[in-house]
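Trainee: pasting the sequence and the predicted coordinates here, then a few questions.
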Amino acid sequence: MYRDASVQERHQGTEPLKKINPTSVPIEKKESIRWLDNVRQSTELLGDPGRCVHVGDRESEIYELSCAAREAGTHFVIRTCVDRLAVNGDHTIAGQIDEVAVKGLHCIEVRNNNGDPDEAVLKIRYRKIRVSPPIGKQKR
């Protein structure tokens, strides 16, 4: 969940917490604007946007970032947490990735819930995907 999405307001101290719909808040009023600022600043400093690849975690998975990177002529790799619509809105990112062969395996040591050592196998898959706007942003 995005940090911005967990914003809650308390009204008059006695009412229950009210959850704010993060899609109704403009990106300019969210902490997430820093991701867009980073794209703009780094491409200006580099002077060659096509050589710039932005890498983001799940917090950076916002549609506006993909739009800003595309407009700037840069590239990006983002770890997703939401299975967004892709292609022409008739597929999802997960469906597109499932069609790709595993391109790398990495074994890493982790700790389980008891703190005991364990091993996790990471399967690496990637491909270029056209991400469709979220339903609430398709008219913009």
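Mentor: Yep, it's here.

Trainee: all contacts plus neighbour counts: C-alpha atoms, from now on.
Mentor: Will do.

Trainee: from residue 121, how far out is the closest residue in space to residue 119 that isn't next to it in sequence?
Mentor: Excluding the flanking residues, the one nearest residue 119 by C-alpha to C-alpha, 6 or more residues apart in numbering is residue 109, at 4.6 Å. Residue 109 sits at a distance of 9 Å from residue 121 (criterion: C-alpha to C-alpha, to the nearest Å).

Trainee: another structure for you, compare them:
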Amino acid sequence: MVARTYPDDDPTTALTRTEIAILDRLVSDTGNRGAKPGTLQLYLTKLARLGGYLARASDPLPGNTVVWRGLRRLADIQIGADLNVGASCG
């Protein structure tokens, strides 16, 4: 909801730097629906795309369901990355 109220805010308002880095690596900036680079709105769209949102020009803004799916996938990916880093250290 913060991204809808303040779309040009810094993405660290809602996401950690690790989550932002993962989204940057996994989801391209194409199809960002006109969001400015480095804004909360861009990362909300990336998160929604991770949850299955297509971000076509005629699509409405992403809803709660695709954002929730994206958050769940992002959390799973982050756990996997953390486990991989831990395995390589031991």
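Mentor: Structure received. Since the model is a prediction, treat every value here as computed from it, not as a measurement.

Trainee: tm score of chain vs chain?
Mentor: Superposed pair, TM-score by TM-score structural alignment, normalised by the length of the second structure: 0.29. Supporting alignment: 42 aligned residues with a C-alpha RMSD of 3.6 Å.

Trainee: number of nearby residues for the residue nearest to residue 119 of the first structure?
Mentor: Residue 109 of the first structure has 10 neighbours, counted by other C-alpha atoms under 10 Å.

Trainee: can you check the one 10 residues further on too?
Mentor: A count of nearby residues for residue 119 of the first structure, using other C-alpha under 10 Å, gives 11.

Trainee: touching, it and residue 106? I think so.
Mentor: No: taking C-alpha atoms under 8 Å as the definition, residue 119 of the first structure is not a contact partner of residue 106, at 10.1 Å.

Trainee: helices or strands next to the helix or strand encompassing residue 24 of the second structure in the packing?
Mentor: Assessed by DSSP states H and E, residue 24 of the second structure sits inside helix 17-26. Under the contact criterion of 3 or more C-alpha pairs under 8 Å, 6 or more residues apart in numbering; DSSP states H and E, helix 17-26 of the second structure touches helix 40-50, helix 64-89.

Trainee: buried residues in that helix, which are they?
Mentor: Residues 19, 20, 23 are the ones in helix 17-26 of the second structure that count as buried (16 or more other C-alpha atoms under 10 Å).

Trainee: quick revisit: any chance of JSON lines for the helices and strands packed on helix 17-26 of the second structure, columns mean neighbour count and distance to residue 3 of the second structure?
Mentor: Below are those laid out as JSON lines (neighbours: other C-alpha atoms under 10 Å; distance: least, C-alpha to C-alpha, whole Å):
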{"stretch": "helix 40-50", "mean neighbour count": "25", "distance to residue 3 of the second structure": "5"}
{"stretch": "helix 64-89", "mean neighbour count": "14", "distance to residue 3 of the second structure": "12"}
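
Trainee: would JSON lines of those with distance to residue 2 of the second structure be doable?
Mentor: What follows is those, written out as JSON lines (distance: least, C-alpha to C-alpha, whole Å):
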{"stretch": "helix 40-50", "distance to residue 2 of the second structure": "8"}
{"stretch": "helix 64-89", "distance to residue 2 of the second structure": "13"}
